[in-house]
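Q: would you be able to build a 3D model of this:
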Amino acid sequence: MKLKSALLVSAAAVASPGMVFGLGIRIPDQDAFASSRGNAFVATADNPSAIYYNPAGISQLEDQNVRAGFYGIYLKDKYSGPTGSFDTKDKFQAVPQIYYSAHLKDTPLTLGLGVYSPYGLGLEWPDNTSFRTLATRGDLTYFSINPVLSWKVCDSFSIAAGPTINYGNVDLRRGFLPFPGNEFRFRGDDVTPGFTAGAMWKPIEELSFGASYRSQTTMGFHGTSSTAGGEPFVPSFTQPAGAEFKFPQNVVVGLSYRPTPDWNLEFDADWTDWNRLQTVNLQQQFSGTLPLVFNWASSWFYEFGATRYFGEGWRVSGGYIFSENSVPTATFSPAIPDSDRHVFSIGVGKTYSKFSWDASYQFAYGPTRTVTGSAPSFPFGQSADGKYEYISHALLVSLGYHF
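A: Alright, predicted model coming up:
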């Protein structure tokens, strides 16, 4: 009887769209200099982080170059509704990246290798929220190893492509009863391939165009689902489980204008195909397969950046991003409290004969999003309806060496 109760509770714990994936979000910030420009970098791409932003850009680099850094972020979501107000728990998260490029002497070819995290981060709500049976916590780790080959077709045009080997690990949690002290949890991981490509055209000295593409991937997260904290009526129970999550394809196009050697202005349009994420099936060995509806929409980043170059290798940059919301109200979940967001950044850097560094600060906020009519959890009817606000502070540091 207790085993049957555990199976029924396990099924009920995932019977609403809020659980299967905690944070289906991109991390577009992969270099301090690029991020200081609002990530408007696809048509500039003049350091080894081009491997992420536009791999064709490494054709501009001579000899060998290495660049490493980290993206550290503090983020907070706030909820207010008829049953009270809640904030996500304070959490500082850091994501590393490293890039290497090598021009093959006396050839038009340049090799590159990047290791970075294009998706991820985490979010945790207090255990006593009025929507705990929708979501309490989600953590995603996603790393890509990305070798590329760039070919300088002529002095003004380069193309590049390369495979990605992607590792993902997910840990998702929610309550299965509407009061604190119980938890349903799904954990799984997977490895899957993909690819990237890019092109850069510089018809005149003052103008360059860039484009990059990142392929879609499908992570078949395999692991376990479990219930805990329901004793004595519902025993702890663990079973094999898996969920196939479709990560989007991504296209970026941009234009860089250099009115003088001292200035670089750029605008990029960055499209992410979140429309791939419609229904995810959580397959549990004993509790069966449950369809979970997301119905996300594709969305855009609009990125603006400017850099002023000074003497002795100094530079100062600023940028702005407008990020469109991807999550519709009908399938809104506190685990993915997406909204339209405004992102501002500023940074400084310096290049020496062999060594370079950049540091940037980024501030983002999401104006209040009011959610009404979201899907309730089954069978307890807890809803995500209410008002949500987002704010984050991020610091990026990158160090480079030319040899």
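Q: going forward, measure contacts between C-alpha atoms and count neighbours the same way
A: OK.
Q: what segments of the stretch 1-150 of the chain are strands?
A: Ranges of strands in the stretch 1-150 of the chain, per DSSP state E, counting those that start in this stretch, are 64-81, 84-87, 92-103, 109-124, 137-154.
Q: which of the ones you listed sits most buried?
A: strand 109-124 (a mean of 22; mean count of other C-alpha atoms under 10 Å).
Q: tilt between that one and strand 64-81?
A: 20 degrees (axes from the mean of the first three to the mean of the last three C-alpha atoms, to 10 degrees).
Q: how far does the helix or strand hosting residue 222 sit from the chain's center?
A: According to DSSP states H and E, residue 222 maps onto strand 217-228. Relative to its parent chain, strand 217-228 has a centroid offset of 19 Å by C-alpha atoms, centre = their mean, to the nearest Å.
Q: now stretch 208-225
A: On C-alpha atoms, centre = their mean, the centre of stretch 208-225 falls 10 Å from that of its chain.
Q: which helix or strand contains residue 346?
A: Counting by DSSP H and E, the element that carries residue 346 is strand 341-351.
Q: was I right about residue 341 contacting residue 363?
A: No - counting by C-alpha atoms under 8 Å, residue 341 stays clear of residue 363, with 10.4 Å between them.
Q: so what touches the strand holding residue 222?
A: If you take C-alpha atoms under 8 Å, 6 or more residues apart in numbering as the criterion, strand 217-228 is touched by 6, 9-10, 168-170, 176, 182-194, 235-249, 284.
Q: can you say which of these are buried?
A: Among the contacts of strand 217-228, the ones that count as buried by 16 or more other C-alpha atoms under 10 Å are 6, 9-10, 168-170, 176, 182-191, 193-194, 235-249, 284.
Q: and this one, so I can compare the two:
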Amino acid sequence: MNVAAPDDGSSALITNPAGVASDAKNQALIAIQPGSLTVDYSNTSTGYNGRGSTPYAALDVWYGLGERWGWSMGVGAYGAVGAAFDLPSEPAINHDGYLGKLAQINFAVNVGKEVHPGIRVGLQLAPSYVSQKTKSPSPLGEVSFDADGFGFSYAAGVVYEPIENWSFGLMYRSKGKAELEGDGKVGSARQDVSVDFVTPQYLATGLAWWLSKDFRLMANLRWTDYEDFEEGEFESKQFPALNGPLMSKTHNRTRWGIAFEYRILPRSWLRAGYTQGRAMIDDSAVRPNMFDNDNKMLMLGYEIEYSDLMVGFTFGLATQDVRKVSANENPNFSGRYESADTVFNAGARVTWRLR
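A: Have a look, this model is predicted:
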């Protein structure tokens, strides 16, 4: 999926809404990528050493509506469920463990049009459902909550083909905000909570170049305003001392990637790509149920066409750098943070022509 080459339902949903003004408007698609998130955290000052693993699934669903009143249209949903920072308790040191679990499903309505030969534009309206569940030890006892609610964001994009075989893309996704309500506990006491959950805005650009009718090179660059996360707020009705931002001291980051696709047979494609990015949470603000790592990922894909049906498979290998945080940097949550040395995942998708 490339900002400058959004040619299918997944691309129109996630990468650039201008992709709806392509074959995607006449296609339906379903894609799933199951996996497992494994995290490790150890702290020599407390004696805690835990490792947890949870299964998750990322899902894309798209249905092209064809053209209405001169505009290409489509609807879909995308997101991930199940992923969690789930670290076990250690009774020997009277430690209850950590949990940070998040699920988000975005529902999308895309409209787009070729407004001039070689120029496609698109808009996406994306209401969302968000569920968040956490637990962490504190001087007041274990603090936990489970909350869910609905939010909204939008995206806009353009694809420009100035000359034959070249295309450029630009896409903007707005900051999203979901208002969550739920309950939880502080020690043995019940608490009612509300959460303003904020997702960051970002700007992405890319280019694609057909070197021949069978071989295309692509590149992406995305800047994300991760400081938007700091606008998220937690409020406990019974324990106002716990009120405050969900995240602090985040850093805006740029992520880049390169890829190619090659038609190895008349009806089959081979695709490969590489991407990397830096951790966005400062060492002073990480905690065991919310951290990230510098990471790199290599991807490989294969898709074959059978009449009006296309079946594709993707494989990815990710490496996560270990974070070592000193007590001087983070007095409460120093230690070693790791998201498995290597993570291998695989996915599949099916696309079929509707008209």
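Q: what about the strand holding residue 346 of structure 1, how far off from structure 2?
A: Mean deviation of strand 341-351 of structure 1 from its aligned counterpart in structure 2 after superposition (mean C-alpha distance after the TM-score superposition for structure 1): 0.9 Å.
Q: which residues does that strand contact?
A: 32-33, 35-38, 312-325, 356-367.
Q: buried ones in it?
A: 341, 342, 343, 344, 345, 346, 347, 348, 349, 350, 351.
Q: now those residues as CSV including distance to residue 128 of structure 1?
A: Formatted as CSV, those follow (distance: C-alpha to C-alpha, whole Å):
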residue, distance to residue 128 of structure 1
341, 27
342, 30
343, 31
344, 33
345, 35
346, 38
347, 40
348, 43
349, 45
350, 48
351, 51
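Q: which one of these is nearest residue 216 of structure 1?
A: Closest approach between the buried residues of strand 341-351 of structure 1 and residue 216 of structure 1, by C-alpha to C-alpha: residue 341, at 23.7 Å.
Q: that closest one -> structure 2?
A: When structure 2 is aligned by TM-score structural alignment, residue 341 of structure 1 is paired with residue 295.
Q: would you check how far apart that match and residue 224 of structure 2 are?
A: Using C-alpha to C-alpha, to the nearest Å, residue 295 of structure 2 is found at 16 Å from residue 224 of structure 2.
Q: distance from the longest helix seen in structure 1 to the middle of the chain?
A: Criterion DSSP state H: the longest helix present in structure 1 is helix 2-13. Between the centre of helix 2-13 of structure 1 and the centre of its chain there are 33 Å (C-alpha atoms, centre = their mean).
Q: thought residue 370 of structure 1 was touching residue 340?
A: No - the pair residue 370 of structure 1 and residue 340 does not pass the contact test of C-alpha under 8 Å, sitting 11.9 Å apart.
Q: what number of residues lie near residue 311 of structure 1?
A: Residue 311 of structure 1 has 8 neighbours, counted by other C-alpha atoms under 10 Å.
Q: can you tell me how far the equivalent of it over in structure 2 is from residue 302 of structure 2?
A: Using TM-score structural alignment, the partner of residue 311 of structure 1 in structure 2 is residue 265. Separation of residue 265 of structure 2 from residue 302 of structure 2 (C-alpha to C-alpha): 11 Å.
Q: go on, residue 63 of structure 2?
A: The gap separating residue 63 of structure 2 from residue 302 of structure 2 is 22 Å, by C-alpha to C-alpha.
Q: so what corresponds to residue 307 of structure 2 in structure 1?
A: Matched to structure 1 by TM-score structural alignment, residue 307 of structure 2 sits across from residue 353.
Q: contact partners for its match?
A: Taking C-alpha under 8 Å, 6+ apart, one finds nothing in contact with residue 353 of structure 1.
Q: check residue 60 of structure 1 too.
A: Residue 60 of structure 1 touches residue 46, counting by C-alpha under 8 Å, 6+ apart.
Q: check residue 334 of structure 2 too.
A: 43, 324, 325, 326, 327.
Q: which one of those residues sits in the busiest neighbourhood?
A: That'd be residue 325 among the contacts of residue 334 of structure 2, by other C-alpha under 10 Å, with 20 neighbours.
Q: so how far is residue 205 of structure 2 from residue 108 of structure 2?
A: From residue 108 of structure 2 to residue 205 of structure 2 the distance is 21 Å (C-alpha to C-alpha).
Q: residue 35 of structure 1 against residue 360, yeah?
A: Yes - Residue 35 of structure 1 lies in contact with residue 360 (C-alpha under 8 Å); the separation is 7.0 Å.
Q: report the set of residues contacting both of the two.
A: Common neighbours of residue 35 of structure 1 and residue 360 are listed as 345, 396 (criterion: C-alpha under 8 Å, 6+ apart).
Q: ok, these two, which is more surrounded?
A: Between residue 35 of structure 1 and residue 360, counted using other C-alpha under 10 Å, the more crowded position is residue 35 (31 against 25).
Q: ok, now how distant is that one from residue 51 of structure 1?
A: Look at residue 35 of structure 1 and residue 51 of structure 1: by C-alpha to C-alpha, they are 15 Å apart.
Q: so where's the longest strand in structure 1?
A: Secondary structure of structure 1 per DSSP state E: the longest strand is strand 183-204.
Q: give the next helix or strand downstream of that one.
A: Next along the chain after strand 183-204 of structure 1, taking DSSP H and E as the criterion, comes strand 207-214.
Q: matching residues in structure 2 for that next one?
A: The alignment of strand 207-214 of structure 1 onto structure 2 (TM-score structural alignment) spans residues 166-173.
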